[in-house]
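1. Sharing a sequence plus its predicted fold:
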Amino acid sequence: MYRVDLPGLGFFDVWRTAARCLLSHGVAPEEVTWSRGGGEDLFGGKPLPRGNGVHYVSAPRTFPALAKSVLCHTDPGAPALLYAALHRHQKDRKALSNPADPLVRQLAQLSKAVGRDVHKMHAFVRFRELPAEGKRRRFGAWFEPDHFILEQGTPFFAKRFADMDWTIATPQGVARFDAGQLTFHPPAPRPDLPEDASEALWGTYFANIFNPARIHLNAMRSEMPVKYWKNLPETRLIPGMLEAAEARVQAMREAMPGEAPARAARILERLPQNTFPERPETLEDAREAALACRRCGLCEAATQTVFGPGPQDAPLMIVGEQPGDQEDLAGEPFVGPAGRLLREVMAEAGVGPAYLTNAVKHFKFQPRGKRRLHQNPERDEIDQCRWWLDIERDFVKPRLTVALGATAAYALTGSHTAMKARRGTVEVARDGGPVLVTYHPSYILRLSGHEAEDARAALLQDLQQAARRVKEMPRREDLAPH
């Protein structure tokens, strides 16, 4: 049985050298005992073999970082688990790439615990200023981590506080940063750190950002564990703040205004009011009521509601997706590049009077500098806006409806099947009317070369079909029983 003693500091380099040597000699994990800090072993142990053996040793690219983290854990079995994992890798190069493997999962859990401890160190170390002889200021801190993270956690402070000298003392060791050089030293008694004049200022700030109305003790203890409170200057204020919290909340309630200021009425008068009836009596009433629509959140960013134009007795209704940037500014659908292409193809196809509208009445976009980039509406937004589309269809009563693209097809039929299989077919709308599904002009504009030519030809063919069908079909109102 081989025995490897890991020191309190610099343990990763010692472990790596020993693991390479043992693996090169083909030593199995059960033949090695790992200890930390020179603890006693009742059965003794052989020293490491001299020199490297005949076996080539390899490790995954991510393994050194994992090993550095896992070795910081106080679990005495951590070094042995790492060696077992590396030993397995020598025979199976994919052994450590399976996150469901029990050994791999155990190592990940150890590393995660160490990562949390490092995060707590970065959050809860509190420096106090010490007397300094030169131009650089000196600071000191005491911290009690759960794991051996001194070497893992202190480089963060070296980068963040490179313009000052400091010392962080822990029960496992001491880190010193002097003149830009970070060094590590054996444990020393807890230093007697003086009070810092800036702590009073920090305490005042901490007390003033405390919100008594949002107290959640379990969440607070989770983010700021009680074990760190004794070393944090602000925590001495917490009991008093908690005790006075209820009185402060009551004072906040009493300080709230009982009535709205006079200017509130003038502001409310300028806001659009959703006072339209549940169902407008005419199409013009619907168009006016839609200007104040608040059925979904798209109205908050869009310039205005874009309702459909066209004759109310139009035999054909053409439904697109939503207004674009130019439509949003003009307040009319299909006036941008896609609209110009649509009108061009409609003229070639011989399409007569048509009512043009969109499934969604507000422009959804993402700001990008000075531009507003189109975003597809969510299904919930389409469902909310279908209320307006249904009203338009009730008043217009088209003989045939053309759905331009997937959004319009879903709004009209409730189906979100892929467009490729549906294009050129006639489906049944939710209200029973016929719907011809085809490409949206914006889709054609995104294509190039032969693909764009083929898609445009398909749109032309579908609109020609729509023009023929409209002439042959009776109006929907004529089909209703008398």
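-> Thanks, I have it.

2. make it CA atoms for all contacts and neighbour counts henceforth
-> OK.

3. wait, doesn't Gln464 sit right on Ala349?
-> Yes - with contact defined as CA atoms under 8 Å, Gln464 and Ala349 form a contacting pair (4.7 Å).

4. mind listing the strands for the protein?
-> 2-6, 32-36, 128-130, 138-142, 165-170, 173-178, 181-185, 316-320, 354-358, 365-368, 371-374, 400-404, 426-428, 434-438 (DSSP state E).

5. Tell me which of the ones you listed lies nearest to Asp117.
-> Nearest of the strands of the chain to Asp117, taken as CA to CA: strand 165-170 at 13.2 Å.

6. Excluding its own residues, what touches that closest one? List them.
-> Outside strand 165-170, the residues that touch it by CA atoms under 8 Å, 6 or more residues apart in numbering are 136-145, 150, 174-180, 187-188, 190-191.

7. angle of it against strand 181-185?
-> Relative orientation of strand 165-170 and strand 181-185, computed by axes from the mean of the first three to the mean of the last three CA atoms, to 10 degrees: 30 degrees.

8. quick one: strand 165-170 to strand 173-178, angle?
-> Using the same axes, to 10 degrees: strand 165-170 against strand 173-178 is 180 degrees.

9. structure B:
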Amino acid sequence: MLRAPGDFAEWRGAARGLLAGGVPPEEVSWRGSEEGASLFGEEAVPASTGAVSLPRELLEMAERVICHRDAEVPSRLYRIIWRAARDRQLLARTTDDDVVWLRGADKAIRRDVHKMHAFVRFRRLGEDAAGRESFAAWFEPSHHILRLTAPFFQRRFTGMDWAIITPDARAIWHDEKLAYGPGGTRDEVPESDVVEDQWRTYYSAIFNPARVKIDAMRAEMPKKYWKNLPEAQDIAPLLAGAEARVERMREAAVSMANPLTDKWRTRVPDELALDDDEKTLDDIARAVDRCTRCPLYCNATQGVAGEGPKSAKIMLVGEQPGDQEDLQGRPFVGPAGQVLNEALAEAGLDRRRLFLTNAVKHFKFEPRGKRRLHQNPTTGEIDICRWWLEKERALVQPELIITLGASALRGVTGKSASIKSMRGTVHELEGGSKLIATIHPSFLLRLPDRERAAKEREMFVADLALARKLAA
């Protein structure tokens, strides 16, 4: 009788004793504790009297396959190792029924493990007096794989306490110790948290309706997992609106500038783009689009000048336009812009009353197939583009400037400095403006560690809240 389903150590101990005692498979009945005692009682497993030699590959597969939910697995596995102890080439016999079954079961377990690694979603429970956060996740695997997968999460999320709860068992990482307990229910885990809301925003932003392939999506993310994934609730409306979004993309593409046309060969000469005739923000926007001072204009769709009221007390300076900003001609309208909008709202700032711009006015990227991958601007490109940033500052005359990232910090100050060295302090700028340095919102989107991402986001919102207080 096996007391814990999927416990390889328990099954291996029994199987080793049976093999050593020469007990053939047909004389062994395997059952789980939930099935109750055998009608004929139980005999003690013979004590192991010596080592049993088996192929390493077989033992590794057995450790996974024992987690299969099929009740016949312990019995079939014992029959296979009984045969393998007498036939070292058994696994090479690819048409053998037992081998075909073993490899099929192993594939099912490995796939289930992969899906658990991909689709577990932790929700924040809180933190203790020492500031250590705790999280919980609910997951419904197809097989008894919790003991196989828990070490993966232990290595990945060592810095926080967590529990993964399944219907059959639970794994708990607490005080640097991994323990297992009984199964539970979905009600033990919160419905959502702040990090999930941020993830859903990002998921919606990168959802490409023109590339939706339902069958491929379901193959990689079977529908059985959808109910426990935060982004899943958005999939149906995103799919429902996919056709309309594709049509809007087609309509918008008609008026979008094409970097492969002759537009760039008809740019005005450099000297005409460097005059001082720009008296309004609209003048600057038109001049920025004609700027040829550095090579970035050659491949960008258009120049992207600042946006906001001339009377704005606060100016936010980012690095450069991204893919969406380059296409729409407006700053902070892509995924990073959505993160910024949420943080501004949480900090009590109204975007409509702010002036948003970038240190560099053209999108710098590296073509990768049909995609355009962001590249950081060089210090030379930032310094050349200060011409336009200074003009915007002169017209808006903000009381406070918030720099988002190191490139923006150099664009405003003309000097390279780390965010860490400048953050947390209000600096005085020439001309009377104040400066607050913080991270760029795209930094939050790139963090794989949820714990760190949540903390960085709190600090980012705090920086924006400080700016609001100073401007008030």
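-> Looks like it came in fine. Predicted, not measured: the structure shown is a model, and the values here were computed from it.

10. Now the TM-score, please.
-> Superposed pair, TM-score by TM-score structural alignment, normalised by the length of the second structure: 0.53. Supporting alignment: 264 aligned residues with a CA RMSD of 2.3 Å.

11. got the strands of the first structure as a markdown table, with mean neighbour count and distance to Ala200 of the first structure columns?
-> Supplementary listing: those in a markdown table, determined by neighbours: other CA atoms under 10 Å; distance: least, CA to CA, whole Å:
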| stretch | mean neighbour count | distance to Ala200 of the first structure |
| --- | --- | --- |
| strand 2-6 | 19 | 43 |
| strand 32-36 | 18 | 42 |
| strand 128-130 | 18 | 12 |
| strand 138-142 | 20 | 17 |
| strand 165-170 | 23 | 21 |
| strand 173-178 | 20 | 26 |
| strand 181-185 | 14 | 30 |
| strand 316-320 | 25 | 63 |
| strand 354-358 | 23 | 62 |
| strand 365-368 | 12 | 44 |
| strand 371-374 | 13 | 48 |
| strand 400-404 | 27 | 66 |
| strand 426-428 | 17 | 73 |
| strand 434-438 | 25 | 70 |
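
12. Could you dump these into a markdown table with distance to Leu110 of the first structure added?
-> Shown next, in a markdown table, are these (distance: least, CA to CA, whole Å):
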| stretch | distance to Leu110 of the first structure |
| --- | --- |
| strand 2-6 | 18 |
| strand 32-36 | 17 |
| strand 128-130 | 32 |
| strand 138-142 | 24 |
| strand 165-170 | 21 |
| strand 173-178 | 21 |
| strand 181-185 | 24 |
| strand 316-320 | 55 |
| strand 354-358 | 55 |
| strand 365-368 | 41 |
| strand 371-374 | 45 |
| strand 400-404 | 55 |
| strand 426-428 | 58 |
| strand 434-438 | 56 |
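
13. Of those strands, which is nearest Arg393 of the first structure?
-> strand 316-320 (8.3 Å).

14. Counting by contacts, list what that closest one packs against.
-> Strand 316-320 of the first structure sits against strand 354-358, strand 400-404, helix 405-413, with contacts defined as 3 or more CA pairs under 8 Å, 6 or more residues apart in numbering; DSSP states H and E.

15. Just send those back as TSV, with distance to Arg36 of the first structure too.
-> Formatted as TSV, these follow (distance: least, CA to CA, whole Å):
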stretch	distance to Arg36 of the first structure
strand 354-358	71
strand 400-404	71
helix 405-413	64
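
16. right, and the ones you listed - which one's nearest Ala264 of the first structure?
-> From those, taking CA to CA, the stretch that ends up closest is strand 354-358, at 35.4 Å.

17. which bit of the second structure covers that closest one?
-> Under TM-score structural alignment, strand 354-358 of the first structure has no counterpart anywhere in the second structure.

18. Check which helices and strands that strand sits against.
-> For strand 354-358 of the first structure, where contacts count as 3+ CA pairs under 8 Å, 6+ apart, the packed elements are strand 316-320.

19. wait, Leu81 of the first structure sits on Leu103?
-> Yes - at 7.5 Å, Leu81 of the first structure counts as touching Leu103 under the criterion of CA under 8 Å.

20. Against Arg76 of the second structure, how distant is Asn358 of the second structure?
-> 65 Å (CA to CA, to the nearest Å).
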